[in-house]
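**Q** got a sequence here, can you model it:
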Amino acid sequence: MVERNLTRRERLRAETSAEIKTIALKLMAVGGPDAISLRAIAREMGMTAGAIYGYYATRDDLITTLIDDVHTSLVDTVEAARDTRPAGDPAGRLLAWAEAFRKWALANPEGFRLIYGDPVPGYQVPEGGAAPEAEYRTCTGLTGLVAGAWDQASASQPADGHEWSDFDPHLVAMVREAFPGLPPAAVALALRVWGRMHGLVSLEIYGHLRDKLHDPETIYRAEILDLIRSLGLSAPE
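**A** Okay, the predicted model is just below:
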């Protein structure tokens, strides 16, 4: 199916919508999540408040769209990096995902904070979540990294450490659909992998490493290589 060309009106509307989202993230960067408001964005753009409501009926509609866009951008990036390594190279795929995650976060600090950090005061998350597809891809992607290494990693995991009842039912349903043979211990391991990837990046984004070391990238890579070895894999060169 060939996608039709946008009309001039549709193109201008898309450009204005993109500008609104860009300014929202800039406002957040300067004043925190509470600074995002449709009236403030309208002032920045030289629009009337009424005009901007034609693009987003409420501030929460804008926040939901921002979260969905940002999270989708992130998961597109890490999946593309992962897939540069073959399926038979679980260590390389994990390292590629982790390094792409950090690079994306450093290039998009406001987006990182919107997904993983500061809650927007008063924001009501819609039923099903703000970015359900991106969340599903992130969850199954991280679990897939562990699934690819499970033959080696399972030897170091406690056999009776976890039950399916330990986890959110929605998470369990996603994992069991995508990886029917994977045990609960693998899901716990996937959450631990996520925590180790996320921890140093979060400290770096929020400035907690700034006065403590000169080369966060080296520390992060060392952490991920240690993580890979802890899964019983040989660290990539």
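**Q** please count neighbours and contacts with C-alpha atoms only from this point.
**A** Noted.
**Q** can you tell me how far T218 is from I228?
**A** Distance, T218 to I228, using C-alpha to C-alpha, to the nearest Å: 15 Å.
**Q** swap in H71?
**A** 25 Å.
**Q** ok, those two, which is more surrounded?
**A** Neighbour tally, H71 and I228, criterion other C-alpha atoms under 10 Å: the higher count belongs to H71, 25 against 22.
**Q** surely the more buried one touches E133?
**A** No - H71 lies out of contact with E133 (C-alpha atoms under 8 Å); the separation is 9.3 Å.
**Q** was I right to think A81 contacts L95?
**A** No - the pair A81 / L95 is not scored as a contact, 9.2 Å apart, by C-alpha under 8 Å.
**Q** comparing these two, which shows the higher neighbour count?
**A** Just comparing A81 and L95: by other C-alpha under 10 Å the higher neighbour count belongs to L95, 23 against 20.
**Q** the spatially closest residue to the more buried one that is not a sequence neighbour: how many residues sit nearby?
**A** Spatially, and ignoring its direct neighbours in sequence, L95 is nearest to I224 (6.7 Å; C-alpha to C-alpha, 6 or more residues apart in numbering). Here the number of neighbours of I224 (other C-alpha under 10 Å) works out to 20.
**Q** now I224: how far from F101?
**A** 12 Å.
**Q** isn't I67 right next to L114, touching?
**A** Yes - I67 lies in contact with L114 (C-alpha under 8 Å); the separation is 6.7 Å.
**Q** got a list of what P109 touches?
**A** Counting by C-alpha atoms under 8 Å, 6 or more residues apart in numbering, P109 makes contact with I205.
**Q** alongside the first, I'd like the structure of this one:
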Amino acid sequence: MNLDGFHKALADFQGHCSTLLGNLTRQQPIRSPFPFLNRSPPWARIAQGGRSRPMTVEAIEERLEGIPVYALSNASEEFLLVSGSSSGKNLGLFCFNKDDAEALLNQVTLIDPHARHGSKVVPVALNKVFQLKVNGVAFRLIPEFSQVKNALKEREKSGFASSGFSGVPVFQSRSLILKSQNKRYRPLFFRKEDLENTLQSAAREQNKLNPSIRQGDIQVASLEDVIKEMKENSTSNWDDVVFIPPGFDVSDDSN
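**A** Model prediction:
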């Protein structure tokens, strides 16, 4: 993808976000069916044992445990849904970036000042929302915009022309493998910077020069596609992955 195409893709994405915020006309509560996170997220658990069938929902939830997303809540700790003026559909939005959720809340309270009292942004565990379903409500994961830009850049480096990125990007490297009880796992990061920091820290710990990231050494996929493969394919290429919470440097944890 050339530079003009890249900038057009970013502009299209920004336009989509602006349209989403601009079309919000009202908000209404939906009672939360699960608790909010009230502490720092734990490491994702790794289910032990081999498998010869698609992963169960419970096993996938274990991999996603401890990944925070951010939702809008009212004073009664109920989710706030937003409705589009054109579609009329109710949307439950979960942002991977807290600042994005704060901006969304500000937009909602500008449209409806009565919603300002007691409304706030709350962290919610991703493993409890990745397949949440409520009649009449469409739940959407909103990726961090900077990571969408990173995903487009990495795909451009790998020679994949694209006008946009669909879904929530996750990043991995062939150079990084985790070991647990004699088993090997591939960490998937929600932020490219966390992956790069981990690679550099690992190199320092081994008394080596910081590795130069080769073209194609960082791969990008969408979270939605990874989960779909886990659920549907018994020979999935993603059954050995573990998701790393944003802000974590894997090399800082001996386990």
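**Q** quick one: TM-score?
**A** The TM-score (TM-score structural alignment, normalised by the length of structure 1) is 0.25; 108 aligned residues with a C-alpha RMSD of 6.1 Å.
**Q** name the secondary structure element that contains the residue nearest to L95 of structure 1.
**A** Per DSSP states H and E, I224 of structure 1 falls inside helix 216-230.
**Q** which residues of the stretch 1-150 of structure 2 fall in strands?
**A** 24-31, 68-73, 78-84, 90-95, 120-125, 137-142 (DSSP state E, counting those that start in this stretch).
**Q** out of those, which gets nearest to A203 of structure 2?
**A** Closest of the strands of the stretch 1-150 of structure 2 to A203 of structure 2 is strand 68-73, at 28.1 Å (criterion: C-alpha to C-alpha).
**Q** and the closest one, what other elements does it pack with?
**A** Applying 3 or more C-alpha pairs under 8 Å, 6 or more residues apart in numbering; DSSP states H and E, one finds that strand 68-73 of structure 2 contacts strand 78-84, strand 90-95, helix 98-111, strand 120-125.
**Q** ok, L25 of structure 1 - how many residues close by?
**A** For L25 of structure 1, the neighbour count with other C-alpha under 10 Å is 23.
**Q** for it, which non-adjacent residue is spatially closest?
**A** Spatial nearest neighbour of L25 of structure 1, excluding adjacent residues (C-alpha to C-alpha, 6+ apart): E110 at 6.1 Å.
**Q** which helix or strand contains the one you found?
**A** Counting by DSSP H and E, E110 of structure 1 is found in helix 109-116.
**Q** what residues sit buried inside that helix?
**A** P109, E110, G111, F112, R113, L114, I115 (16 or more other C-alpha atoms under 10 Å).
**Q** ok, back up a step: so which of the helices and strands packed on strand 68-73 of structure 2 is nearest C17 of structure 2?
**A** Closest among those, once you apply C-alpha to C-alpha, is helix 98-111, at 10.0 Å.
**Q** how much does that closest one deviate in direction from strand 68-73?
**A** If you take axes from the mean of the first three to the mean of the last three C-alpha atoms, to 10 degrees, helix 98-111 of structure 2 sits at 10 degrees to strand 68-73.
**Q** dump the helices and strands packed on strand 68-73 of structure 2 to JSON lines, plus mean neighbour count and distance to E232 of structure 2.
**A** JSON lines is the format used below for these (neighbours: other C-alpha atoms under 10 Å; distance: least, C-alpha to C-alpha, whole Å):
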{"stretch": "strand 78-84", "mean neighbour count": "22", "distance to E232 of structure 2": "30"}
{"stretch": "strand 90-95", "mean neighbour count": "21", "distance to E232 of structure 2": "24"}
{"stretch": "helix 98-111", "mean neighbour count": "18", "distance to E232 of structure 2": "31"}
{"stretch": "strand 120-125", "mean neighbour count": "21", "distance to E232 of structure 2": "23"}
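**Q** where do the helices sit along structure 2?
**A** 3-22, 57-64, 98-111, 145-157, 192-205, 223-232 (DSSP state H).
**Q** nearest to L178 of structure 2, of these?
**A** helix 192-205 (11.3 Å).
**Q** tell me the angle the closest one makes with helix 145-157.
**A** In terms of direction (the same axes, to 10 degrees), helix 192-205 of structure 2 departs from helix 145-157 by 70 degrees.
**Q** which strands or helices does helix 192-205 of structure 2 pack on?
**A** Where contact means 3+ C-alpha pairs under 8 Å, 6+ apart, helix 192-205 of structure 2 is packed against strand 169-173.
**Q** fine by me, thanks again.
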